[in-house]
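Asker: Mind looking at a prediction? Sequence and model below.
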Amino acid sequence: MNVRQVFIGIVVCIFLTGCASLGSYNPATGRNEFIMIPTSEEIQMGQSVHQGLEKKYTLSTNSKYVERVNRIGQRVAMVSDRQDYVYKFFVIEGDQINAFTTPGGNVYVYTGLLDKMPSDDQIAFVIAHEIGHCAARHVIKKYQAALSYDLIGNIIFNQIDDGGRGYDLARLGSGALMSLVFSAYSRQDELEADQLGLKYGHLAGYDTNGAVEALEILEAESEGGGGPLILRSHPYLKDRIVKVKEAIPAVEHRYNSVVGHISQ
């Protein structure tokens, strides 16, 4: 292994550890984070994934669904800690009780989930949870880790390309990007997105009890064993319900003074 490969190995270690001393501050997480993927590239990734989703799924044009999701979503997006791109909201036709986000601020909600949650407070939490993943950059961190492991493999097998950049996100391909979108988050990421979702929903003027209700609906559906569920990418429901219930008093106490102003 030559000096150049050793240097690249050090860079990879920084990728994998998220070296705080070299990172920039993320107001959503309250941490310094080492993210090498710029916002401009993140938005391009989201556009690429959206094109793939349009080919694979049917995006609803039913105003009953689309207007509801967009109205709630835009209201919640206004209070996100991350305002460096435009949030967009889409509805997918399907029975799945699911929602997900992609790079660049795109949030997708299935009609199956909307049918199961009649309260806007419940939907607000689901959308706020997904926006929480965006603000905390959980999706991008998964992509960055995938690139890092890919680079490690090439170092090990002495396949480093000396010409050009070579290790950008295009290397993964749109299919791989979509696979990462649907891959499970860690327990820590899910809990963090819940806390951010609780905060954003409350700041937007929605009832925090909607968060508990939404998670309890998902838990009840999972126990019933019917159909594909949000559990595929959003596990740890029992633990999440407990944590959200515990967090509600502190969130309401901390942000009550600004809720009325923001939600108007």
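Answerer: Yep, it's here. Numbers count the residues shown, from 1 in each chain.
Asker: alpha carbons only for contacts and neighbour counts from here, please
Answerer: Will do.
Asker: give the contact list for the closest residue in space to A77 that isn't next to it in sequence.
Answerer: Nearest non-adjacent residue to A77, counting by C-alpha to C-alpha, 6 or more residues apart in numbering: Y87, 6.7 Å away. Y87 sits next to 74, 77, 104-107 when contact means C-alpha atoms under 8 Å, 6 or more residues apart in numbering.
Asker: Show me what the longest helix along the chain is packed against.
Answerer: Determined from DSSP state H, the single longest helix within the chain is helix 237-263. In terms of contacts (3 or more C-alpha pairs under 8 Å, 6 or more residues apart in numbering; DSSP states H and E), helix 237-263 is packed against helix 187-203, helix 209-224.
Asker: Just checking the distance from it to the centre of its chain.
Answerer: From the chain centre to the centre of helix 237-263 is a distance of 19 Å (C-alpha atoms, centre = their mean, to the nearest Å).
Asker: and the angle for it with helix 187-203?
Answerer: 30 degrees (axes from the mean of the first three to the mean of the last three C-alpha atoms, to 10 degrees).
Asker: what about versus this one:
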Amino acid sequence: MSLALTRRVRQTAMVVCLCGAGGAAAACAPAVTTQQEVQLGADYSRQINQQLPLINDQATLQYVNNLGRRIAAVADPRGIPYNFYVVNSDVVNAFAIPGGHIYVNRGLIERSTNEAQLAGVLSHEIGHVVQRHSITQMQRAQNANTAIGVVYGVLLGRNPGGLEQAAVQVGGNAIFAGYTRDAEREADAVGVGYMVRAGYNPQGIVQLFQTLQSMQQRQPSSVEQWFATHPSEQERVANTQALIARTAGATASNLILDRQSFQTFRSRVQSLRPAPSDRR
């Protein structure tokens, strides 16, 4: 190997190491500030809101935003504005995007039997935002693709072609194959603490996990999105029970399990126009 090529290999190895193509996250991608995250989330939410069948009933939105913001106020020290949306879909699912935009499907609300169960879902999604899981994943993806690009540039003296670009994308996705479940576990962990600090009984989320576990046996299609990205409910029940046992104040008798306001909210959601048949 020539001296020049040896130097190129060393340079490439250093870049791959720093950028974390399978290693450390976000070492090369520029840091995303909170202000940038909020702007990014606002841009994403505008696009998402044009695509999803959202429920626009004001009483429904007022309830879910009041509940979600109560939790976010004790969870996120940055004080960013949180917005909560209800998707008119009977599929059990919820997701968060950067900047405090959280979406919960009607199907998940209708299968929650008390307020603490829904509070647990929102706490979990707020945990994704606070821990910046989406931002970290975006930076990792950028780093993986940047590192591969540098390999081509340094070793081959050219950019990857079309088929090679596709391979880069597949490689980047493979790097993150286990990331989502780790993020889900972390969101579960911090979510328990958020629930307690917001005054909710964390046993609610255990109850919901158990309900979803039962649904997987009876109605697998209605929960397939949930189980595609989350750890098994059996694992989550065990982990959450252990977290509750270690969390100060988590068994206090004054924590909220349910209120009539939730039952009124849930009944209202159930009375709204049925979810579209495409089951998005």
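Answerer: Received the coordinates, thanks. A quick note: this is a predicted structure, and the numbers were derived from the prediction, not measured.
Asker: secondary structure element for the residue nearest the centre of structure 1?
Answerer: Nearest to the geometric centre of structure 1 sits H133, at 2.9 Å (C-alpha atoms, centre = their mean). H133 of structure 1 is located in helix 120-135, with elements delineated by DSSP states H and E.
Asker: before we move on, the earlier item: corresponding residue for the residue nearest to the centre of structure 1 in structure 2?
Answerer: When structure 2 is aligned by TM-score structural alignment, H133 of structure 1 is paired with H128.
Asker: tell me the most buried of the helices and strands packed on helix 237-263 of structure 1?
Answerer: The highest mean neighbour count among those, using mean count of other C-alpha atoms under 10 Å, belongs to helix 187-203: a mean of 24.
Asker: So the nearest residue to K141 of structure 1 once chain neighbours are set aside: helix, strand or coil?
Answerer: Leaving aside its chain neighbours, K141 of structure 1 sits nearest to I35 (7.5 Å; criterion: C-alpha to C-alpha, 6+ apart). Three-state call for I35 of structure 1 (DSSP: H, G, I helix; E, B strand; the rest coil): coil.
Asker: same deal with Y103 of structure 2?
Answerer: strand.
Asker: which non-adjacent residue is nearest it?
Answerer: Distances taken as C-alpha to C-alpha, 6+ apart place Y85 nearest to Y103 of structure 2, at 4.8 Å, with adjacent residues excluded.
Asker: In three-state terms, how would that neighbour be classified?
Answerer: The local conformation at Y85 of structure 2, judged by three-state DSSP, is strand.
Asker: who are the neighbours in contact with it?
Answerer: Here Y85 of structure 2 is in contact with 54-55, 61, 64-65, 101-104 (criterion: C-alpha under 8 Å, 6+ apart).
Asker: out of those residues, what pair is the most spread apart?
Answerer: I55 and H101 (15.1 Å; C-alpha to C-alpha).
Asker: Now check V49 of structure 1 against structure 2: what is it aligned to?
Answerer: Residue pairing (TM-score structural alignment): V49 of structure 1 is matched to Y44 of structure 2.
Asker: Does anything pack onto the helix or strand where its match lies? Which helices or strands?
Answerer: Using DSSP H and E, Y44 of structure 2 sits within helix 34-51. With contacts defined as 3+ C-alpha pairs under 8 Å, 6+ apart, the packing partners of helix 34-51 of structure 2 are strand 94-97, strand 101-105.
Asker: mean shift of that helix relative to structure 1?
Answerer: Mean deviation of helix 34-51 of structure 2 relative to structure 1 after superposition (mean C-alpha distance after the TM-score superposition for structure 1): 1.7 Å.
Asker: hmm, back to that, which among the contacts of Y85 of structure 2 count as buried?
Answerer: 54-55, 61, 64-65, 101-104 (16 or more other C-alpha atoms under 10 Å).
Asker: mind giving me TSV with the residues you listed and columns for distance to G193 of structure 2?
Answerer: TSV is the format used below for the buried ones among the contacts of Y85 of structure 2 (distance: C-alpha to C-alpha, whole Å):
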residue	distance to G193 of structure 2
L54	30
I55	29
L61	25
V64	20
N65	20
H101	20
I102	19
Y103	21
V104	20
